[in-house]
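**Q** got a predicted model here, sequence first, then my questions.
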Amino acid sequence: MRNLFNGLVFFLLLISSCKSQDTMIDKTVVKELDVDRYLGKWYEIARFDHSFERGLVGVSATYSYREDGKIKVVNAGFKETLQGERSEAIGKAKIPNKNVPSKLKVSFFWFFYGDYFVLDLDKDYQWAIVGSSTDKYLWILSRTPQIKDDLYNDLLVRLNERGYDVSKLIKVEQSIE
């Protein structure tokens, strides 16, 4: 738990101070995002490697409203195996510009916020691609712990067309439902 917390702090500091070196990456966000439909549980299908998630499997993110109108973020996973020690981080998200709800800011530590950009989204809110203002962070999320190979390959094509190096994606082990 402490390593996850330290990693999240590092992540937030890093992304709040970094700008992308690669201008060839298309970081355009979806034009419309219905936050109410986006809330709920998402499973991490693939991600770029980062110290704050290294070794975690069965990773999920659950979003819900807080009393103050911000979004509660609960990231959870298991160390090394699906039977490993559970690791959880609780944070908050906000939408700084209500005209662009697909560009959120997320914080797991104090007032340090990092980008959470919804780059692509299924019309039925069954999968999402999330990145940031830098090309160093990328996640493929799904409402289910598994997605079909043809969908995964389609998402890789979309990401490749945006300029992301999809060879850096790590598939996340998830339970089979």
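**A** Received it, and whenever you're ready, just let me know what you need.

**Q** contacts, neighbours, all on C-alpha from now
**A** OK.

**Q** how many residues are close by Lys70?
**A** Using other C-alpha atoms under 10 Å, Lys70 has 14 neighbouring residues.

**Q** second one coming, line it up with the first:
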Amino acid sequence: MRRVAALLAALVLAGCASHGEGPVPPRTVEAVDLARYQGTWYELARLPMFFQRGCAQSEAHYNLRDDGSLGVLNRCRTLDGNWKEAHGNAVPQVDGRTDKLWVRFDNWFSRLLPGIAKGEYWVLYVDDDYRTAVVGNPDRKYLWLLSRTPVVSERTRERLMEVAEGQGYDTDLLIWRTPDSALNDSAQHP
């Protein structure tokens, strides 16, 4: 009986010792110049996610507002060529830090639960020219490889993959942008 009690006590202590410890979150960039970050970003690849199901091509349009927040317009083109849009707002998680943002979209869920309906948008990498970026979240469930152009060189693609893999993301699960030639031509980009 003492051995069983000792074993249970050891298991409980081991559980307590590891409680609260989890994987180290990914590293973000030092700072993001939001004035340079604004504009259009094309999604080259992403990890699977519920709200982007059915998206063949996605793009994000950011505009810096007078209050320091970013206006967000996300667009998704489906395989049949139709576009879906979501409008939102991004603000720093910590005042004065621009590498970690909260993003809220204007939808029924965020109106119903405004304190909960926000996503973490961590800028993990942005090149010196603000032409490519890697964005994720701390639990590594979400990841986007972004570019100012919808197509990049193989070398650029490999560099973005290296960054993502180096941050602990499973790049084998990435969903890549569907080429224009594979989309229905009946719906043109507005």
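**A** Done, it's in. No experiment lies behind these values; they were computed from the predicted model shown.

**Q** which residue ranges of structure 2 form strands?
**A** 39-46, 55-64, 70-78, 83-92, 100-105, 119-126, 132-136, 143-147, 175-176 (DSSP state E).

**Q** Thr156 of structure 2 is nearest to which of those?
**A** Closest to Thr156 of structure 2 of the strands of structure 2, according to C-alpha to C-alpha: strand 132-136, at 8.3 Å.

**Q** show me what the closest one is packed up against.
**A** strand 119-126, strand 143-147, helix 154-166 (3 or more C-alpha pairs under 8 Å, 6 or more residues apart in numbering; DSSP states H and E).

**Q** now the first one: which residue numbers in structure 1?
**A** When structure 1 is aligned by TM-score structural alignment, the counterpart of strand 119-126 of structure 2 is residues 114-121.

**Q** mean per-residue distance, that stretch to structure 2?
**A** Following superposition, stretch 114-121 of structure 1 is found to deviate from structure 2 by 0.5 Å on average (mean C-alpha distance after the TM-score superposition for structure 1).

**Q** what lies in contact with the longest helix along structure 2?
**A** In structure 2, assigned by DSSP state H, the helix with the most residues is helix 2-18. Under the contact criterion C-alpha atoms under 8 Å, 6 or more residues apart in numbering, helix 2-18 of structure 2 has no outside partners.

**Q** who touches Pro101 of structure 1 in this structure?
**A** 32-35, 95.

**Q** go with 6 Å
**A** Neighbouring residues of Pro101 of structure 1 by C-alpha atoms under 6 Å, 6 or more residues apart in numbering: 33, 95.

**Q** counterpart of it in structure 2?
**A** Matched by TM-score structural alignment, Pro101 of structure 1 corresponds to Thr98 in structure 2.

**Q** same check, this time on Gly91 of structure 1
**A** Under TM-score structural alignment, Gly91 of structure 1 pairs with Gly88 in structure 2.
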